[in-house]
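Colleague: here is a sequence with its predicted model. Questions after.
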Amino acid sequence: MFYYKAKLVKIGELLYKEGLVDARAGNLSVRLRDRAIITRTGSHLGNLSFEDLIELQLYQKHTLEDRASSEWIVHREIYLQTSHKAVVHAHPLYTVFLSNYYSRIEPKDSEGKAILGAVEVIPDYPSGSEELAGAVAQGLKTSKILVVKNHGVFSAAQTLTQAYSLISVLERSCRYLWNINLIERGTTL
């Protein structure tokens, strides 16, 4: 248990340091068989403590669900519908910008192309809603990452490091794409 909690703390710190979340945004979780550990609602991912991590059952309600991230319903649905073991949700700025202009983000940089390919952008459902949970889980059945228009990114993989890394690569690709678009339009940086 200590290992998973320490990993959640470390990945939260990396997300914050890289600017993929702000002080109170984003959430992450890891699945442990029929349970999951998820960040507390309103927790600062860059400064997590073990007290900010809540363990919940996947197949039954628990009184601590009210203290868990408001996106618990989305994380839970991903675990119930897929084989992913870790979920990271972040709000990277350039990725959210581009979600307004594309239904699929297609990286132009070599790393983004090789690692991500095209990334689907789904409609902006209300945060923490059943509609969002269903749409994200459905999308992550065949992918490891997707963008919710005007909201952020959900990434799911076998490890937290893998899920975090995909978001990091996507944001870098989106910054690159944003700047290429500016240059092509004749706008100076």
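Modeller: Perfect, I can see it now. Numbers count the residues shown, from 1 in each chain.
Colleague: could you use CA atoms for every contact and neighbour count after this?
Modeller: OK.
Colleague: what sits against the residue nearest the centre of the chain?
Modeller: By C-alpha atoms, centre = their mean, the chain has its centre lying nearest to residue 89, at 2.2 Å. If a contact means C-alpha atoms under 8 Å, 6 or more residues apart in numbering, then residue 89 has 26, 27, 28, 152, 153, 154, 155 as its contacts.
Colleague: another one to put next to it:
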Amino acid sequence: MSDPRTDLAAAGARLAALGLSPGSSGNLSVRTGDRVLITPTGADLAAIDPDGLSELGLDGVHLAGPRPSKEFPLHSAFYRRDATTRAVVHLHARHATAVSCLPPWSPRSAVPPLTPYYVMRVGQTPLLPYAPPGDAGQAEDMARLPFPFRAALLQNHGPVLAGTTMARAVEAAVELEEVAALLLALGERPARLLTPEEAGQLARTYDSPWDDHR
């Protein structure tokens, strides 16, 4: 059985190696029972100490370890939204952050269905209105959104994603960055999107959150 602490450290190293976590930006967490292990404030994802994580309750109360990342309210909100969530990834990845500065494609997804893998691995990704980093109100607004999603873009800030495992959360983060890069590369040119029927079939097959955006 894998160790959630070492899984988290390995995920941070991979995301940093892919260039998705510049400097000391970004934060990761995993849920273990009724507790959450999260990277401490100012942590470098390339060099996470598995034994130096902060420990929180599901309500966000600091229980042990160093001071947690100020983004812990976002992590707590995802764990409260869905009991199957076991990992949360927040990054300042370049292309996804750039897309967070643009108008959203629809009220429920900042990103359109450009590729099947985006629909399969990420699903609809709402744009949350700008708030200062660590803002608890933004996290509460996200927790109350009345439709399904496992990823969101924080306006002018970056992506946050949840998964039933750390591996799936990381996979979704990588896929979101890729589709964001494709969206920016297309620019103003008209692009062929997946049809509602095509996206809907993928969402049903892969149990991915995607509403009919017509």
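Modeller: Now that the structure is in, tell me what you want to look at. These numbers come from a predicted model, not from an experiment.
Colleague: that older thread, quickly find the element holding the residue nearest to the centre of the first structure.
Modeller: Assigned by DSSP states H and E, residue 89 of the first structure falls within strand 86-90.
Colleague: got a list of contacts for the helix or strand just after that strand?
Modeller: Going down the chain from strand 86-90 of the first structure, the next helix or strand is helix 93-98, by DSSP H and E. Contact partners of helix 93-98 of the first structure, identified using C-alpha under 8 Å, 6+ apart, comprise 20, 105, 147-153, 170-171, 174-175, 178.
Colleague: let's see which of those residues end up in strands.
Modeller: 105, 147, 148, 152, 153 (DSSP state E).
Colleague: most surrounded residue in those?
Modeller: Using other C-alpha atoms under 10 Å as the neighbour criterion, residue 147 leads these with 30 neighbours.
Colleague: show me what that residue aligns to in the second structure.
Modeller: Superposed on the second structure with TM-score structural alignment, residue 147 of the first structure falls opposite residue 153.
Colleague: for the aligned partner of residue 186 of the second structure in the first structure, give its distance to residue 32 of the first structure.
Modeller: With TM-score structural alignment as the criterion, the equivalent of residue 186 of the second structure in the first structure is residue 180. Residue 180 of the first structure sits 42 Å away from residue 32 of the first structure, going by C-alpha to C-alpha, to the nearest Å.
Colleague: pull the number of nearby residues for the residue nearest to residue 181 of the second structure when sequence neighbours are not counted.
Modeller: Excluding its sequence neighbours, the residue lying closest to residue 181 of the second structure (C-alpha to C-alpha, 6 or more residues apart in numbering) is residue 95, at 5.3 Å. Neighbour count of residue 95 of the second structure, defined by other C-alpha under 10 Å: 21.
Colleague: same thing with residue 131 of the first structure?
Modeller: Count around residue 131 of the first structure with other C-alpha under 10 Å applied: 14.
Colleague: and the closest residue in space to residue 124 of the first structure that isn't next to it in sequence, what is it in contact with?
Modeller: For residue 124 of the first structure, ignoring the flanking residues on the chain, the nearest one in space by C-alpha to C-alpha, 6+ apart is residue 149 at 4.8 Å. Residues in contact with residue 149 of the first structure (C-alpha under 8 Å, 6+ apart) are 96, 99, 100, 121, 122, 123, 124.
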